[in-house]
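[1] Turn this into a structure:
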Amino acid sequence: MFINRDQELIALENRYNSGEAEFVILYGRRRVGKTELLKRFCEEKKHIYVLADLSSEKDQLEIFSRAVYDATKESFLRTSPFSTWDAVFEYLGGLCKDERLIVVIDEFPYLVASNPALPSIIQRFWDEKWRNTKIFLILCGSYISVMERETLGYKSPLYGRRTGQILLEPMDFQDASLFFPRYSITEKIVAYSIVGGTPAYLEQFSDRISIWQNIRERILRKDQFLYDEVRFILMEELKEPKNYFSILRAIAFGKTRLNEIVQESGLQRGMVANYLDVLQNLRIVERRIPITEEKPHKSRKGIYKLKDNFFRFYFRFIYPYKGYIEAGNTDLLLNDIIRPSMRQFLGPIFEDVCHELLIRLNWEGRLPFRFDRIGFWWERNEEVDIVAYNQENRAFLFGECKWRNKPVGINILEDLKRKVEIIKKQIAVADEYYVLLSKSGFTASLKNVAHEGKLILIDIRKIG
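    Sure thing, here's the model as predicted:
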């Protein structure tokens, strides 16, 4: 199933129509949809698509030769495949001298593993020959650290040669929800909180059955794709995975500050800090700081969050309880551990969904002012879910997101205003508005207050 990715397709189409030689780096985590995006882009265009693997250089050259034959039907390639990369690239240069040709090398890091000199060879051909042709070269890969080092890094021979790059991220809630047209908006949020925005994970869930049936049948069964997916990915990406697993489990259980992670994991502080850097580079973990901090990179208030919802679900409910599944106690795990914890689990993800909604409303001009920054605020035991503001006119929007089964009342607004007074001691506020987002609507008294102005109420059940 191919859904959305319109921005990326438009970016690729614009470069395809430029008439100039193009060299694009496309990278992102596994299962995020890179190959499907490239296949959709290449439809009805002259192209050569090569999927590299972990075989020897000789085998890789034969794979490349077959791909060139499939595109050109040159008979000599069936009996005399290319024996060197120079021969391959020389031939490609001739093919695209006067005609647009897309050349996709998927899983490029595997090719580099077979011959570490490949980036230098490609650099030579780009500088001396390809840049004056109509080639559209796309190097694609799933190992983010390797792709950045071998294609984007300052020390890479390919540094400065690319004409564009696309880091393909998991889908946001709005796009991910398109996988579940039969679900209600709240069911879509719950599904998104579990499988996140990775297309391959979204495809595992079916909106023809309940969320709980999906968890039982598509995650908690040992023969299912999602059951061990996270472990497989991390085993491929990381050395010393057991230490990373301890850190990710700690974060999933709410230990988000560095000291808390150190204590929970039992690892040395310096080691944890280094591991967190690696996880951030892999886009598995992100560091958040209060939006009011003037020097974010130096802030001591930073907390760590798992970026991927399914990774968070896995380390919260699967990894620590594999013994239940191995022993056949799936229903016990689902009913006694997962179900009672889902409201607390969902809260932070609902906040992210609300941020996404406000960004969309802001872009559409449907808020009292246009903000250019949005984030969170916390200090000691106080938190505000939404702080958005315009840096020029200092107009602020403060908000709370409530995922609970009863309507939000005036007490929530009053508590928010109390916390805003603390924020105003830290940062200049010229004008202020409030927004409350709720899963279960609002009390009549709060609706009356909203009619007086400067308060926006959003019932999440009524959004499109």
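[2] can we go C-alpha only for contacts and neighbour counts from here?
    Noted.
[3] Determine the three-state secondary structure at the spatially closest residue to residue 164 that is not a sequence neighbour.
    Leaving aside its chain neighbours, residue 164 sits nearest to residue 24 (4.7 Å; criterion: CA to CA, 6 or more residues apart in numbering). On the three-state scheme (DSSP: H, G, I helix; E, B strand; the rest coil), residue 24 is labelled strand.
[4] which residues touch residue 24?
    Listed by CA atoms under 8 Å, 6 or more residues apart in numbering, the contact set of residue 24 reads 136, 137, 138, 139, 162, 163, 164, 165, 166.
[5] For these, give me TSV that also has distance to residue 355 and neighbour count.
    Compiled in TSV, the contacts of residue 24 are given as follows (distance: CA to CA, whole Å; neighbours: other CA atoms under 10 Å):
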residue	distance to residue 355	neighbour count
136	37	24
137	36	22
138	33	23
139	33	21
162	33	18
163	32	14
164	29	15
165	26	18
166	23	15
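[6] Now for this structure: which helix has the highest residue count?
    Of all segments of type helix in the chain, defined using DSSP state H, the longest is helix 339-363.
[7] Helix or strand next in line after it, which one?
    strand 373-379 (DSSP states H and E).
[8] re the thing from before, show residues contacting the longest helix of the chain.
    172-173, 189-190, 193, 309, 367, 369-371, 374-375, 385-386, 401-404, 437.
[9] Could you list the buried residues of that helix?
    If you call a residue buried by 16 or more other CA atoms under 10 Å, then helix 339-363 has these buried ones: 345-359, 362.
[10] Could you tell me the angle between that helix and strand 373-379?
    Between helix 339-363 and strand 373-379, the angle comes out at 140 degrees (axes from the mean of the first three to the mean of the last three CA atoms, to 10 degrees).
[11] Could you check how far helix 339-363 is from the centre of its chain?
    In terms of CA atoms, centre = their mean, to the nearest Å, the centre of helix 339-363 is set 15 Å apart from its chain centre.
[12] ok so, going back, for residue 334, state which of the buried residues of helix 339-363 is nearest.
    Nearest to residue 334, judged by CA to CA, of the buried residues of helix 339-363 is residue 345 at 13.8 Å.
[13] what's the distance between that closest one and residue 273?
    Computed as CA to CA, to the nearest Å, the residue 345 to residue 273 distance reads 25 Å.
[14] Over to residue 444?
    49 Å.
[15] Likewise for residue 66?
    Taking CA to CA, one finds residue 66 at 46 Å from residue 273.
[16] Name the residue in those two with the higher neighbour count.
    Between residue 66 and residue 273, counted using other CA atoms under 10 Å, the more crowded position is residue 66 (19 against 15).
[17] quick one: that one is in a strand?
    No - according to three-state DSSP, residue 66 belongs to no strand; its state is helix.
[18] Just to check, it is in contact with residue 77?
    Yes - at 7.2 Å, residue 66 counts as touching residue 77 under the criterion of CA atoms under 8 Å.
[19] Around the nearest residue to residue 1 once chain neighbours are set aside, how many other residues sit close by?
    Using CA to CA, 6+ apart and skipping the chain neighbours, the partner closest in space to residue 1 is residue 203 (7.6 Å). Neighbourhood size, residue 203 [other CA under 10 Å]: 13.
[20] one more, for comparison:
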Amino acid sequence: MEKPANMFDRDSEWRSLTRFASHPGEGAALGVVYGRRRQGKTFLLDAACRALGGFYFSATEATEAESLSRLGAELSAFLGLPSPLSFTDWYQAVDALLSLGRQGPIPVVIDEFPYLVQATPALPSIVQRAYAPGREERTSSQTRLLLCGSALSFMSRLLSGSAPLRGRAGLEMVVHTLDYRLAGEFWRVPDPNLAVLLNSVVGGTPAYRNEFTLGDTPADREDFDGWVVRNVLERDSPLFREARHLLAEEPSLRDTGLYHSVLAAVAAGNTTRGGIASFIGRKASDLGHPLTVLEDSGLVLREADAFRAGRSTYSIAEPLVTFYHAVMRPEWSRLDRPGLAARVWEQSGKRFYGTVVGPRFEAICRDWCQFHADPESFGGIPSHVGRGIVNDAAQRRSHEVDVAVLGHADGERRPLLAIGEAKWGDVIGMGHLDRLRRIRSILEAHPALNASHTRLLLFSGVGFTEELAQLASEERDIVLVDTQRLYYGA
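    Have a look, this model is predicted:
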């Protein structure tokens, strides 16, 4: 089915959704759709219902009785009935939704499903009962029921382990944030350096472009500072409190003070459990639960060290949350007063470029290696791209590796296709190359990795010295990547 003309990207999601919703197979089917807020889930599901003549219901925070009353009224209007339907419980309501598919496949969407479960904790079990094998309400229906929500920790558990709905769903779709390249295209920013700066603030969340900024896009790099002030730091802007709302909307985050402190620690560059614990004044052993909750909520990413088994680092998944904790939260009392936003931003530049843009640029470089680079750049197809720490016993120090490209294991030692260094604000020269060569020589003795053909990747937002550029043109194992190549090349 043709995708709506006003829907940006989401080609894969649209194909999967419409395929499920219009599937001609006998019997009712169940699907689950979830993702962080502001990613366009509602727009996607509503468009599918409009295209296929389906029924869409968006739940709100309400009592069970009020939700059932609203559902009855909206379902009656959908069916063209003269008076509202009345449901005494969700058993009746779910069966009524299943009855919509007696004449053929039809999508039926319950959006913000977690709100309904808050008032009726047994609702997942009620849906399970409705889909029990052999029930006439299920076998005689072709309803394609889609449960949607933004509470990632809750929605991801609907189909896991011993959950009532495990094994019932024919679709489990996660609506992700836009990839950095798509985000640059969506914001219509042709300058790749400006695209990196913009992505470091708002990431790839579609709603931030139109609904939250009214389509205001920085005209050029000179306009970027003004754009940040008027759209993010001004206290009347919707983005001003958005990072706080993202935490408040996640029901599993109860001790919000602790979670804000953990996120502040990560935003400040403390990426290990020990570093986070030291920053917030807790024992490392006390952080297992809050880190797991943040990870399950989609706010924090845990990445295994590419070189040391059992060691992980943490990063914030949503750039706006990083920006809030690194730039806004330390200055909140001043930002909450009128007329000081521009002054705060002027004084926050060093912190922004060091703790926000730098790590975001590194993440973009890793994404380029994983999803956009020509495998010839590495001499092989990457299976995993990460980062890690390499111990240098001879020099009694540790080296951070921003990019580690691992190939598919074809023997006892996994091929290390490339290692890389990413510097947003530095002109990269021979010193950076020598450092990578030193790291590669250490990794040649790694018991689990084959570094005999490892290439050296150098990423820069500023450029490279002439000496390094000349050497890279002569030696195949040196690969230089600027922002133009990150956004438009392979």
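[21] Including secondary structure and distance to residue 337 of the first structure, could the contacts of residue 24 of the first structure go into a markdown table?
    As requested, the contacts of residue 24 of the first structure are exported to a markdown table (DSSP: H, G, I helix; E, B strand; the rest coil; distance: CA to CA, whole Å):
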| residue | secondary structure | distance to residue 337 of the first structure |
| --- | --- | --- |
| 136 | strand | 51 |
| 137 | strand | 49 |
| 138 | strand | 46 |
| 139 | strand | 44 |
| 162 | coil | 49 |
| 163 | coil | 50 |
| 164 | strand | 46 |
| 165 | strand | 43 |
| 166 | strand | 39 |
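[22] Next up, the contacts around the residue sitting furthest away from the middle of the second structure.
    Distance from the centre of the second structure peaks at residue 82, with 44.4 Å (CA atoms, centre = their mean). Going by CA under 8 Å, 6+ apart, residue 82 of the second structure touches residue 76.
[23] so how far is residue 71 of the second structure from it?
    15 Å.
[24] need the strands for the stretch 201-350 of the first structure, in chain order.
    Ranges of strands in the stretch 201-350 of the first structure, per DSSP state E, counting those that start in this stretch, are 285-288, 303-306.
[25] List the contacts of the first one.
    So the one you mean is strand 285-288 of the first structure. So strand 285-288 of the first structure is contacted by 276, 279, 280, 302, 303, 304, 305, 306, 307, 308 (CA under 8 Å, 6+ apart).
[26] Determine which two of the residues you listed are furthest apart.
    Most distant of the contacts of strand 285-288 of the first structure, by CA to CA, are 302 and 308, 18.4 Å apart.
[27] Can you get me a residue count around the closest residue to residue 428 of the second structure other than its chain neighbours?
    Among residues not flanking residue 428 of the second structure along the chain, residue 464 sits closest, at 4.7 Å (CA to CA, 6+ apart). The number of residues packed near residue 464 of the second structure is 20, by other CA under 10 Å.
[28] Check the alignment and tell me where residue 464 of the second structure lands in the first structure.
    Using TM-score structural alignment as the criterion, residue 464 of the second structure maps onto residue 442 of the first structure.
[29] Can you list the helices and strands that whichever strand or helix holds residue 431 of the second structure packs against?
    According to DSSP H and E, residue 431 of the second structure maps onto helix 430-443. Under the contact definition 3 or more CA pairs under 8 Å, 6 or more residues apart in numbering; DSSP states H and E, helix 430-443 of the second structure sits against strand 382-392, strand 414-423, strand 455-460.
[30] Out of these, which gets nearest to residue 331 of the second structure?
    Per CA to CA, nearest to residue 331 of the second structure of these: strand 414-423, 26.8 Å.
[31] tell me how far that closest one is from the chain's mean position?
    24 Å.
[32] Tell me what angle that strand forms with helix 358-367.
    Using the same axes, to 10 degrees: strand 414-423 of the second structure against helix 358-367 is 140 degrees.
[33] So what touches strand 414-423 of the second structure?
    358, 361-362, 365, 378-380, 382, 401-409, 432, 436, 440, 448-451, 453-461.
[34] Please pick the buried ones from those.
    By 16+ other CA under 10 Å, the contacts of strand 414-423 of the second structure give 358, 361-362, 365, 378-380, 382, 401-407, 432, 436, 440, 448-451, 454-461 as buried.
[35] Residue in the second structure paired with residue 231 of the first structure?
    Checking TM-score structural alignment: residue 231 of the first structure goes with residue 244.
[36] so how many other residues sit close to that match?
    16.
[37] now do residue 11 of the second structure
    12.
[38] For the stretch 101-250 of the second structure, just list every one of the helices.
    Taking DSSP state H, counting those that start in this stretch as the criterion, the stretch 101-250 of the second structure carries its helices at 113-119, 123-130, 136-139, 152-157, 180-186, 192-202, 207-210, 221-228, 242-248.
[39] Can you say which of those is nearest to residue 268 of the second structure?
    Here helix 192-202 is closest among the helices of the stretch 101-250 of the second structure (CA to CA), at 14.5 Å.
[40] what's in contact with that closest one?
    Contacts of helix 192-202 of the second structure (CA under 8 Å, 6+ apart): 180, 183-184, 189, 208, 220-221, 224, 318-320, 323, 356-357, 360-361, 461, 483-484, 487.
[41] Please spell out the ChimeraX selection for the buried subset of those residues.
    A single ChimeraX command selects the buried members of those (16+ other CA under 10 Å):
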select :180,183,184,189,208,318,319,320,323,356,357,360,361,461,483,487
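[42] can you pull the contacts of residue 166 of the first structure?
    Residue 166 of the first structure neighbours (CA under 8 Å, 6+ apart): 8, 24, 25, 26, 27.
[43] I meant residue 60 of the first structure, not that one.
    Counting by CA under 8 Å, 6+ apart, residue 60 of the first structure touches 52, 53, 111, 114.
[44] Which one (most neighbours) among those residues?
    In these, the most neighbours by other CA under 10 Å go to residue 111, 23 neighbours.
[45] What lines up with that residue in the second structure?
    Per TM-score structural alignment, residue 111 of the first structure is aligned with residue 116.
[46] same check, this time on residue 309 of the first structure
    Looks like residue 309 of the first structure aligns to residue 319 there (TM-score structural alignment).
[47] Over to residue 355 of the first structure?
    Aligned partner of residue 355 of the first structure by TM-score structural alignment: residue 366.
[48] what's the answer for residue 55 of the first structure, then?
    By TM-score structural alignment, residue 55 of the first structure lines up with residue 62.
[49] quick revisit: the match of residue 231 of the first structure and residue 204 of the second structure, how far apart?
    18 Å.
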